[in-house]
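Asks: Based on what follows, work out the 3D shape:
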Amino acid sequence: MRAVTPFLMFQGQAGAALDLYLRLPGARLLHRQDTPEGRVQMAELDLSGQRVRVTDSPIPHAFTFTPSMSLFLDCDTQGEFDEVCALLGAGGTYLMPPGEYGFSARFAWLNDPHGVSWQVNLPA
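Replies: Purely as a prediction, here's the structure:
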């Protein structure tokens, strides 16, 4: 096996999701190919060393993202934690709001405005 890469499939929101994720600290776009209609055919970004692939599905489907699969983000500082939570949480929904839950210095679990679930952690 060569690599395991998270793959996020959207229905028309991949471009907006990429714009949001590229505002995260340490994020950079590695590749993006759009369809003639302007939808994301395939993109790959690097989130602090983790490659993530993103696409707009060319086929409509009746499912979306679920919190049972999430991206877990460890932050280096309280400021970075606050920045990430503010960025991803704006327009999203908190499953566990930023707080101290006893297993780390700070933690939050949220669904971003595009439905992708993130666990944001500041280790103790």
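Asks: CA only for contacts and neighbour counts going forward, please
Replies: OK.
Asks: Which stretches in the protein count as helices?
Replies: Along the chain, the segments classed as helices by DSSP state H run 14-21, 78-89.
Asks: Let's have the ones you listed in a markdown table, adding distance to Met42.
Replies: Compiled in a markdown table, those are given as follows (distance: least, Cα to Cα, whole Å):
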| stretch | distance to Met42 |
| --- | --- |
| helix 14-21 | 9 |
| helix 78-89 | 22 |
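Asks: Please generate a structure for the following sequence too, so the two can be compared:
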Amino acid sequence: MQAYLTFNGNAAEALAFYAKCLDGKVIFSMTFAESPMADQTPDSHKNKIMHATLEARGHQLMASDLPPNFPFDGYKGFSLSVQAKSVDEGKQLFEALGAGGQVTMPYGETFWAKGFGMLVDKFGVAWMVNAEH
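Replies: The predicted structure follows:
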């Protein structure tokens, strides 16, 4: 399974941020203007992302911007989880993803992990960073 995030017009910015934080790369990106639906797309959405894929840490995250006239209701009921190889790497990931966002549980030791923390990033996406060893 893969997560697919839908953004409110800032998918390209979010994916670039995630690529930097997670040492990943956007391996595919298509705007509405580049799609077969270009002639059906209002000018306001031509440069928005119709579909993109980010590859990082051996996984893929897919994303797009909402099509025209679709309301954005935010993100509810899930978190993206990233596993760190060490406590120090986990702290770095946590700080990078949390830049401009909100910490909901500070990164630190728990009964199940040497390092764990929760945050909502600057795009409104919830993340959990875990370092078990």
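Asks: Gln50 of the first structure: which of the helices of the first structure is closest?
Replies: helix 14-21 (12.5 Å; Cα to Cα).
Asks: ok, back up a step: among the helices of the first structure, which is nearest Pro60 of the first structure?
Replies: The nearest among the helices of the first structure, by Cα to Cα, is helix 14-21 at 13.8 Å.
Asks: What residues sit buried inside the closest one?
Replies: 14-15, 17-18, 21 (16 or more other Cα atoms under 10 Å).
Asks: mind giving me TSV with those and columns for distance to Leu95 of the first structure?
Replies: Below are the buried residues of helix 14-21 of the first structure laid out as TSV (distance: Cα to Cα, whole Å):
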residue	distance to Leu95 of the first structure
Ala14	22
Gly15	24
Ala17	19
Leu18	22
Tyr21	19
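Asks: can you tell me which residues contact the spatially most central residue of the second structure?
Replies: Note on the second structure: the residue nearest the mean C-alpha position is Tyr18, at 5.6 Å, using Cα atoms, centre = their mean. By Cα atoms under 8 Å, 6 or more residues apart in numbering, the residues touching Tyr18 of the second structure are 24, 97.
Asks: One more: Ser64 of the second structure?
Replies: Contacts for Ser64 of the second structure (Cα under 8 Å, 6+ apart) come out as 4-7, 11, 48-52.
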